[in-house]
Each structure stands twice: as structure tokens, then as C-alpha cells.
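Chemist: Just to be clear, the model below is a prediction. Sequence and coordinates:
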Amino acid sequence: MAEQLGFFAKNGYLLIPDALSMAEVELANATIDQDLDENETLWRHRSNGRSQSVNILLAQPDLDFTMRPTSVLPLMESIMGPDICADEHSVMIREANPTGPTECIWHRDSCGGGTKPPYFTRYLSIVFYLTDVDETTHTFSVVPGSAQTSQPKGIDEYDLTKAHHIEGNAGTAILFNAYTIHAGNVRNTTAERRTIHLYCGHISDRFVSNFTIFPRRLWENKDDATKKYYSRLNPISRLIADRF
């Protein structure tokens, strides 16, 4: 783990092959198919073939394992410390794009960066590939090291040709500092790309977003560590947990 953490400290991201088993990947994809059929109105269809659901956990308990993933939890806790907590969960689909426009819109999430070395990570994001990703498909892409300081430079000050367009088989996880410059790299491809995205913060810090409603089954009657992970809810989750 020390080598992995050293890589993250320098680059602000880390690739974990086989973080999900093939059985877990198949379960996740089947559950997403079911949700698209049963709850299509809860999906947001955006530009350039991107669809997203931020509340699939409400209806699909079979995806609960993806919000507190045991395979990468030790790394998550090492980067974020003992006060790590859940912040956001979503599923994203990028449709095949044989002849349409391409794009790679570089950005930082609006959460702000961290100030504490060696990881400088205020919020941690995890991306799971649910489909194989290679040079012929859409990718998740990052600019290595672009948030690994207390005073990151502007996007236009980085050489974006040195970006890493991350490839990996279905089941791969990418841990990254959420303030790292990143993008969804939309290519001309005949392949659909599926991903699960989650964000984690610190119990003592502000929530990163107010989109995902976390159902109470995630923490009720669970062990103390799990309860702590879900103890700093975003406002919409807190309101529903208190009133319903």
C-alpha cells in the first residue's frame, strides 16, 4: 500500500485493477439495466450522449456495496483519515458515438482543494469502470499532479497534452483528488461506457453536493464504522432521514 499511496501523493490519482469482481460488475450492470427500465424518469439525459442517475440507491439496494467499497476502503481511509464520510453517488452512461462530435472538457470540481500534505485531498472521488475502457472508447482522463499542492495553478497553466487517458478493464477503480483537473474524454466509438462515481469528504467539513439521497438502510443496524461513514449527511438526506 505504501507504493500506491506514494503514487497518489505525487499524481493525485491511483488506478486499482480488479477492484470489483466480475460477479460484482455483472450485478451492477444488470441492476442499472433494471433501473433504466423501472425508473427512467429519475435519470438525467444530458448533452453528447451522457445519462446520469444520482439517486439509483433509493431503488436499488444491490448497488449499496459500491458506496462503501471494501476493496478500496483501506486506501480511501489512508488518504482521507478516520473522519472520511459519504458525500455523493451516481451512475453515468456515455453512449456510443460513431460519428458525432468529440470533446474533452477539462475542469476542476468546484469543491476546492486541500491544504494538508502529502495528499492535499479535501474530497476524494472514486470511479468504477463497468465496461472495458481502451484507446477505442471514451475514457476518464486526468492531468497528473494538478492538485497536489496547497496552491494549484490555473488550468491554462498546465500542459494538457500530458494528460492521462485512463484505460482499464471492467472492474477497475480510479481514486482521485476531486480537485485534480479531469474530464470525460468523448471519442468516436461504437462502445458504450458505464461508470459509477462516488465522492467522500470529512465529517468536519462541508458536504460536497446536495444531490444524492442516501437511504437509511445504508447505516441502520450496521456496525459503528459504517454508521460513522454516513454520519454527516447532506441536507436533503438529513431532511428525509429526520422526517420520514
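Modeler: Received, thanks.

Chemist: hey, let's count contacts and neighbours off CA atoms from now on
Modeler: Will do.

Chemist: Please, which helix or strand holds Leu175?
Modeler: strand 173-177 (DSSP states H and E).

Chemist: er, Leu14 actually
Modeler: Counting by DSSP H and E, Leu14 is part of strand 13-16.

Chemist: Could you list the buried residues of the following helix or strand past that strand?
Modeler: Next along the chain after strand 13-16, taking DSSP H and E as the criterion, comes helix 22-38. Residues 24-26, 28-29, 31-32, 35 are the ones in helix 22-38 that count as buried (16 or more other Cα atoms under 10 Å).

Chemist: could you pull out the strands for this structure?
Modeler: 13-16, 44-45, 50-53, 84-94, 103-104, 124-129, 139-142, 164-166, 173-177, 182-186, 193-202 (DSSP state E).

Chemist: Dump those strands to CSV, plus mean neighbour count and distance to Met67.
Modeler: Shown next, in CSV, are these (neighbours: other Cα atoms under 10 Å; distance: least, Cα to Cα, whole Å):
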stretch, mean neighbour count, distance to Met67
strand 13-16, 21, 16
strand 44-45, 14, 20
strand 50-53, 19, 14
strand 84-94, 23, 7
strand 103-104, 14, 27
strand 124-129, 24, 9
strand 139-142, 22, 19
strand 164-166, 16, 22
strand 173-177, 25, 13
strand 182-186, 21, 21
strand 193-202, 23, 7
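
Chemist: Which stretch among those approaches Ala59 most closely?
Modeler: strand 50-53 (11.3 Å; Cα to Cα).

Chemist: Just give me the neighbour total for the closest residue to Gln148 other than its chain neighbours.
Modeler: Nearest residue to Gln148, sequence neighbours excluded (Cα to Cα, 6 or more residues apart in numbering): Phe120, at 5.6 Å. When neighbours are counted by other Cα atoms under 10 Å, Phe120 registers 21.

Chemist: swap in the one 10 residues further on?
Modeler: Neighbour count for Leu130, taken as other Cα under 10 Å: 26.

Chemist: counting contacts, what elements does the strand holding Leu14 pack onto?
Modeler: Strand 13-16 sits against helix 2-11, strand 173-177, with contacts defined as 3 or more Cα pairs under 8 Å, 6 or more residues apart in numbering; DSSP states H and E.

Chemist: Residues contacting it, please?
Modeler: 4, 7-8, 144, 172-177 (Cα atoms under 8 Å, 6 or more residues apart in numbering).

Chemist: Recalculate using a threshold of 7 Å.
Modeler: 7-8, 172-177 (Cα atoms under 7 Å, 6 or more residues apart in numbering).

Chemist: quick one: which of these is nearest to Met76?
Modeler: Using Cα to Cα, the contacts of strand 13-16 come closest to Met76 at Leu175, 8.0 Å.

Chemist: for comparison:
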Amino acid sequence: MDDRLSFFKDNGYVVVHDALTTTEIATVNDGIDADRAIHPEHWQMGPRVGFDAVGCDAPDLLHRTLALDGMVYHPSIWSLVRSILGEGTLCSGLTFMFRFPCDADPPEDIDGGDPLCLSRQWHREDRGNVEGAQENAYFTSAIQAIYYLDDVDEGCHCTSIIPESAVTKRSLPKTTEGDVCITGTESAYVDPEKPTWIDSFGREGPRRIGRVDVHARAGSVLVFNNASLHCATIRKTARLRRALHVRYRQPEPVRSRHALKTPYESVADFQTALPDRPGIRRA
């Protein structure tokens, strides 16, 4: 635990390998497949640029299936999450995501030595909102955990992240009105020699340096500071990637909607909407 906390503090993320058993992986994947078969209307893809992906969010998803009940506060990471964010931490969101095979061709201008990469849309969640981050030693206002439910390597889609310490996040410029958010993200970690990159779908954005592509076996989980720069690395691949995203934060400050999705205005609102089953609703 101490090693993981230290790594998280220095890098803004940590990977917990073999967090799930093969039985747990199968339970989740089979449960989601059953939900897709029974409720296909909830798994319709919206408009996307060049590649196919679809996700479903809690609370609705948790009302339709029991397969994710053990994932909301999974013991492989719950002590870690609580050690970072403190007592009173609650789940504030959950999304199951499919990223489907993609046969698009990579651009001639390869990004960061990754010959299969088609796209990277770098971002900090919630515009870099760090409300309440000063309350803990890790300068973390919210945590996102991404469970890999398929083996992930350089031949398929993955999550990528730029290491950034708590000390660095404290020192970054922030907004002075409204929610406290990190500013200057557009120019952060940009390659000074080739600052822009056009992806396979014609979108231009900053070419970032220093990234880590998180490749790991099914059952591993990436735990990261929600304000860290990260993205989905979309690759030319014939393989499906399934992942479960779970978000955590403190209920305070109530006025801040970080790590929450519409229509929920607070952690309490989200918790009230969850099924009243053991291990899911805690508020």
C-alpha cells in the first residue's frame, strides 16, 4: 500500500495488476453482454468521428444488472482510494465502455513512435477541476479507476496518461473565479519541436510528450487523479476493448460538480439514485 501511495503522489496514477480474478472478469463481461441482449436500446452508438465506441452509465445500468455490484467499492482498490481522498469518500459515477475494432489507417505523421495510433484527445476531466484537492496530501479532488476487462497491449486501444506529481499540480496556474481549475492545459507537455498533430480523422491538437501508454492484462486497474492529463489512445486494431470506469470524490464542496455526470448536481443526488443494495449505496 505505501509503495502505491508513494507512486501515486509522485505520478498522479498507479496501476494495480491482477485486481480482478478471472471469475470476476467473466461475471462483469457476461452480465454486460446479457444487458445488451435484453436492452439493446441502451447501447446505441451516438455520432463519433471515425471510430466506434459506446458506453452506459450508472445509476440506470446498476438498476438493470447485478453484475457490477462488487465493482463499486472493489476491495482491490478501495483502501487505496480512501487513503488518498479520506474518510467519507463515495462513488460519484460509473460507466461501462466498449471501444470497438477500427480499420482506419494511421496518419503518415506518426505520434510518439506509435505506428498504429489513430487518435489521442488529451484532456483533464472537468476542465481540470481541483476543488477540495488541497484537503489531502495527494492534491486530488477526485479519482477515476479504469478496470481493463480485456488484455491490453500496443496492438489495441488503451488509456494513456502523462505522469504529474502532487507537487506539480499544486504549482500549476489555476482559475481565480468560480470552481478552482488548472489552466494552461492546451500548452502543457507539448513537443517543442513538433507542437501539433493531425490525427487520422483530421482533428488537429497538441502533440504531447512524456506519456505512458497503460498496457496490462485483463483484470488490472488504472487508478488516477481525475485532473491528470489523459486520453484514450485509439489504434488500428481488430480487437475489442472493454473497460469499467468508476469515479470517486468527497461529497464536499457540494457546489462543485466535478466527477459527476448530468443530471446529478451533487454526490448525494447520485447516491440517492443508486439501487438500495448492499455495497452500492453508502449515503
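Modeler: Sure thing, it's come through. Everything quoted here is computed from the prediction, not taken from an experiment.

Chemist: what's the TM-score here?
Modeler: Overlay of the two chains. TM-score (TM-score structural alignment, normalised by the length of the first structure): 0.85; 224 aligned residues with a Cα RMSD of 2.0 Å.

Chemist: I'd say Tyr189 of the second structure and Thr196 touch.
Modeler: No: proximity of Tyr189 of the second structure to Thr196 does not meet the contact threshold set by Cα atoms under 7 Å, at 11.6 Å.

Chemist: in the second structure, what residues pair with stretch 19-29 of the first structure?
Modeler: Counting by TM-score structural alignment, stretch 19-29 of the first structure pairs with residues 19-29 of the second structure.

Chemist: sorry, back to before: comparing the strand holding Leu14 of the first structure with the second structure, how large is the average distance?
Modeler: Strand 13-16 of the first structure differs from its equivalent in the second structure by a mean of 0.3 Å after superposition (mean Cα distance after the TM-score superposition for the first structure).

Chemist: Report the central residue of the first structure.
Modeler: His197 (2.7 Å; Cα atoms, centre = their mean).

Chemist: What does that residue correspond to in the second structure?
Modeler: His197 of the first structure maps onto His245 in the second structure, by TM-score structural alignment.

Chemist: Wait, that match touches Gly93, no?
Modeler: No: the criterion here is Cα under 7 Å, and His245 of the second structure misses it with Gly93 at 8.0 Å.

Chemist: now Ala23 of the first structure: how far from Val142 of the first structure?
Modeler: Distance from Ala23 of the first structure to Val142 of the first structure, counting by Cα to Cα, to the nearest Å: 28 Å.

Chemist: thinking again about what came up before, what range in the second structure matches the strand holding Leu175 of the first structure?
Modeler: Going by TM-score structural alignment: strand 173-177 of the first structure matches residues 221-225.

Chemist: what's in contact with that stretch?
Modeler: By Cα under 7 Å, 6+ apart, the residues outside stretch 221-225 of the second structure that reach it are 12-17, 19, 140, 142-148.

Chemist: Stretch 2-12 of the first structure now?
Modeler: 14, 118-119, 144-145, 147-148, 176-177, 180.

Chemist: Same list (the helices and strands packed on strand 13-16 of the first structure) but as CSV, adding distance to Thr41 of the first structure.
Modeler: Shown next, in CSV, are those (distance: least, Cα to Cα, whole Å):
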stretch, distance to Thr41 of the first structure
helix 2-11, 38
strand 173-177, 28
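
Chemist: What sits closest to Leu222 of the second structure if chain neighbours are left out?
Modeler: Looking at Leu222 of the second structure with Cα to Cα, 6+ apart, the closest residue is Val15, at 4.5 Å.

Chemist: Quick check: that neighbour vs Arg4 of the second structure, distance?
Modeler: From Val15 of the second structure to Arg4 of the second structure the distance is 8 Å (Cα to Cα).

Chemist: And the helices in the stretch 101-250 of the second structure, which stretches?
Modeler: 166-171 (DSSP state H, counting those that start in this stretch).

Chemist: Based on its surroundings, how many neighbours for the aligned partner of Leu260 of the second structure in the first structure?
Modeler: Taking TM-score structural alignment, the alignment pairs Leu260 of the second structure with Ser209 from the first structure. For Ser209 of the first structure, the neighbour count with other Cα under 10 Å is 14.

Chemist: Ser209 of the first structure: what's it in contact with?
Modeler: Contacts of Ser209 of the first structure by Cα under 7 Å, 6+ apart are 87-88.

Chemist: Looking at the alignment, what corresponds to Leu90 of the second structure in the first structure?
Modeler: Counting by TM-score structural alignment, Leu90 of the second structure lines up with Cys85 in the first structure.

Chemist: Contact partners for Thr139 of the first structure?
Modeler: Thr139 of the first structure neighbours (Cα under 7 Å, 6+ apart): 133, 165-167, 184-185.

Chemist: centre of the chain versus stretch 138-146 of the first structure, how much separation?
Modeler: 13 Å (Cα atoms, centre = their mean, to the nearest Å).

Chemist: Quote the end-to-end distance of it.
Modeler: 22 Å.

Chemist: for stretch 51-61 of the first structure, same thing?
Modeler: Stretch 51-61 of the first structure end-to-end distance (Cα to Cα) = 20 Å.

Chemist: Which residues belonging to that stretch are considered buried?
Modeler: 51-57.

Chemist: Return the member of those nearest to Glu95 of the first structure.
Modeler: Nearest to Glu95 of the first structure among the buried residues of stretch 51-61 of the first structure: Ser51, at 8.2 Å, using Cα to Cα.

Chemist: What lines up with the closest one in the second structure?
Modeler: By TM-score structural alignment, Ser51 of the first structure lines up with Val54.

Chemist: Tell me who's in contact with that match.
Modeler: 43-45, 97-99.
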